[in-house]
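Asker: Give me a model of this one.
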Amino acid sequence: MAFSNDQSRRVRSAVVVVLLIAVISIAAVVLFGGVPAAPKGDAPAGSAQRHAGVQQEGQADGHTMADVDASYGAAAQQLRAKYDANPADPSTLLNLANGYFDWGATAMTHTQGAEDEQHVTDLFNEAIGYYDRYLAEHPGSKSAEVDRAVSIFYAGDRAKAVDTLEAFVAADADFGPAWANLGMFYEADGRVEDARTAYGRAIEADAQNTYNARAYAQQRLDALDGAPAGSSER
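Answerer: Take a look at the predicted model:
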């Protein structure tokens, strides 16, 4: 079930939503608790609007946005009640942040128009709010900082997301998931050479593949091999 303790125990920041960017599109593969895992859904890098064919693929699991919301929404309500009863429990606060992240990521694969896309943005903004509260109480949580940056990216402020992870790696160059997600941000924005550099740093930082950042970064470098070099300028 979403928002569960089992969910919070998994390593989240190893490229939290596994993104397979094919030239101009992003495919999100999401682990989903209450509803079976949704299939890949492609979104053009420069637009939140999905192609019609991809929308159909995103619905191939037989579930609708209403199903997604029913599963995550009920669990979120229970967890909010738990947090309200004991706001000193940091694990519940982090579960809320992570749960809204997963809710938004899963909802991305079930969008069918502007209203659904705004709903996804709202969910990621909820995640950001809970990450902010968690980090205010527990500064220095690397995984939460990276997950927050990814939430910002999917809430639509790509420039801020890039700035956030660039500042992170400038202060701490040894956390592989930060480099891997920064590479994903660059690749989505067409900054291919910057993406290659970031993926290379992810491989170095996560040499033992502890966070799956090395495997993901190598996958992306292999996919980029032979791709036209992009400008490293914004």
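Asker: contacts, neighbours, all on C-alpha from now
Answerer: Noted.
Asker: so after the longest helix out of those in the chain, what's the next helix or strand?
Answerer: Ordering each helix of the chain by length in residues (DSSP state H) puts helix 114-137 first. Under the assignment DSSP states H and E, the closest C-terminal helix or strand after helix 114-137 is helix 142-154.
Asker: what about that next one, distance to the chain center?
Answerer: In terms of C-alpha atoms, centre = their mean, to the nearest Å, the centre of helix 142-154 is found 7 Å from the chain centre.
Asker: which residues of this protein fall in strands?
Answerer: 18-22, 25-29, 41-44 (DSSP state E).
Asker: Another sequence for comparison is provided below:
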Amino acid sequence: MAGKTVAKAGRQESPRQAPKKRERKPGELSRFQKVVIVLFIIVFALSTLAGALASVFQGQQTQTADQSQEDVTIESLDEDYQPVISDLEAKVAENAEDTASLLALGRYYFSWGASVAQLAQVDSETSHANELLGKAVEYYDRYLELEDSDAARVDRALCFYYEGDTTTALNDLEEITQSSPDYAPAWANLGMLYEVRGDTDSAKSAYQKAAELDPDDEYNAKTFAEQRLDAIAQSEADAEAQESLGTGDITSTTGSIGDDLSSVTGTGL
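Answerer: From the prediction side, this is the model:
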């Protein structure tokens, strides 16, 4: 299954005419929450890639992750990803059944689109992100016509999430866990989306399943799931304590996902 960048305030704006600020909808993730989820997705994605493709993809992600927050803009992302995309699309133009290139295109468009979505400040930038994610879905579909891959199906589902269609993303992940009930990354990602949505009971069930199915931590699903279960348990205990004392609000478990992911991915967000 399955990047990683976040821009600081003060990044250079692109030359657009008085763009309208996009307001965050109720329940929509903050930019930071989106960032940490992308990190987890990319970790799972890298675990499924083979040979040269894995090293190429990982190298691109490492380069992006090493950039300072001030350096990363939508324009710089476009400049970084476009040459790689163009080379891969040229290969697919020569051989429409080049599965390695089709999969790589799905992965790169997904990472590119999700990264742009993290930085999007105005509607035109969100549209750009959604266009890239739509291309990712197209290439995943072409790949899946030739090869069966649970990892590609999971990434495809998450593209819809970043387009803002959480319902489709959840439905697709639920279908994957039904058709491939032993695939731990699907359960881990499903739990993550449940948690972000506020469905804690379903999140706990999915995390428990992910940990059970990945006993050797092959996909990093066990570690991640156990960390999230611990965080949820702590949050619930804190909530009970606060309720008994009749004091303030409790920080949601979703807000702490980044802390766990920083240790899982080694990015230190």
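Asker: thinking again about what came up before, can you name the residues of the second structure that the longest helix of the first structure overlays?
Answerer: Mapped onto the second structure using TM-score structural alignment, helix 114-137 of the first structure covers residues 123-146.
Asker: Figure out how far that stretch is from the centre of its chain.
Answerer: Per C-alpha atoms, centre = their mean, the centroid offset for stretch 123-146 of the second structure relative to its chain is 14 Å.
Asker: That one vs the first structure, mean deviation?
Answerer: Taken over the aligned residues, the distance from stretch 123-146 of the second structure to the first structure averages 1.2 Å (mean C-alpha distance after the TM-score superposition for the first structure).
Asker: Would you tell me which one of the strands of the first structure is buried the most?
Answerer: Among the strands of the first structure, ranked by average contacts under mean count of other C-alpha atoms under 10 Å, first place goes to strand 41-44 (a mean of 22).
Asker: mind checking how far that one is from the chain centre?
Answerer: The answer for strand 41-44 of the first structure is 14 Å, by C-alpha atoms, centre = their mean.
Asker: Check stretch 161-178 of the first structure too.
Answerer: 15 Å.
Asker: Sort out which residues of it are buried, please.
Answerer: By 16 or more other C-alpha atoms under 10 Å, the buried positions in stretch 161-178 of the first structure come out as 161-162, 164-166, 168-169, 173, 175-178.
Asker: how many neighbours does the closest residue to Gly190 of the first structure other than its chain neighbours have?
Answerer: Of all residues not flanking Gly190 of the first structure in the chain, Gly230 sits nearest, at 6.3 Å (C-alpha to C-alpha, 6 or more residues apart in numbering). When neighbours are counted by other C-alpha atoms under 10 Å, Gly230 of the first structure registers 15.
Asker: can you check Asp66 of the second structure too?
Answerer: What Asp66 of the second structure shows, counting by other C-alpha under 10 Å, is a neighbour count of 12.
Asker: Where in the second structure does stretch 69-87 of the first structure fall?
Answerer: Under TM-score structural alignment, the match for stretch 69-87 of the first structure is residues 78-96.
Asker: Give me the contacts around that stretch.
Answerer: Under the criterion C-alpha atoms under 8 Å, 6 or more residues apart in numbering, residues 98, 101-102, 104-105, 108-109, 112 lie in contact with stretch 78-96 of the second structure.
Asker: what about the strands of the first structure, which gets the closest to Ala205 of the first structure?
Answerer: strand 18-22 (18.2 Å; C-alpha to C-alpha).
Asker: so the closest one versus strand 25-29, what angle?
Answerer: Put simply, strand 18-22 of the first structure runs at 150 degrees to strand 25-29, going by axes from the mean of the first three to the mean of the last three C-alpha atoms, to 10 degrees.
Asker: Run through who's touching strand 18-22 of the first structure.
Answerer: So strand 18-22 of the first structure is in contact with 26-30, 184, 187-188, 216, 220, 223, going by C-alpha under 8 Å, 6+ apart.
Asker: Just give me how far it sits from the chain centre.
Answerer: On C-alpha atoms, centre = their mean, the centre of strand 18-22 of the first structure falls 11 Å from that of its chain.
Asker: what range in the second structure matches stretch 183-194 of the first structure?
Answerer: Stretch 183-194 of the first structure maps onto residues 191-202 of the second structure, going by TM-score structural alignment.
Asker: List the buried residues of the matching stretch.
Answerer: Neighbour-count burial for stretch 191-202 of the second structure, counted by 16+ other C-alpha under 10 Å, picks out 191-196, 200, 202.
Asker: Hmm, Leu53 and Ser47 of the second structure touching each other?
Answerer: No. Applying C-alpha atoms under 8 Å as the test, Ser47 of the second structure and Leu53 come out as separate, 11.2 Å apart.
Asker: re the thing from before, what is the longest helix of the first structure packed up against?
Answerer: With contacts taken as 3 or more C-alpha pairs under 8 Å, 6 or more residues apart in numbering; DSSP states H and E, helix 114-137 of the first structure sits against helix 90-108, helix 142-154.
Asker: That helix to helix 90-108, inter-axis angle?
Answerer: 160 degrees.
Asker: Run through who's touching helix 114-137 of the first structure.
Answerer: By C-alpha under 8 Å, 6+ apart, helix 114-137 of the first structure touches 48-49, 65, 90, 93-94, 96-101, 103-105, 107-108, 111, 141, 144-145, 148, 151-152, 154-156.
Asker: farthest residue from the center of the first structure?
Answerer: Computed with C-alpha atoms, centre = their mean, the residue of the first structure farthest from its C-alpha average is Ala85, at 28.7 Å.
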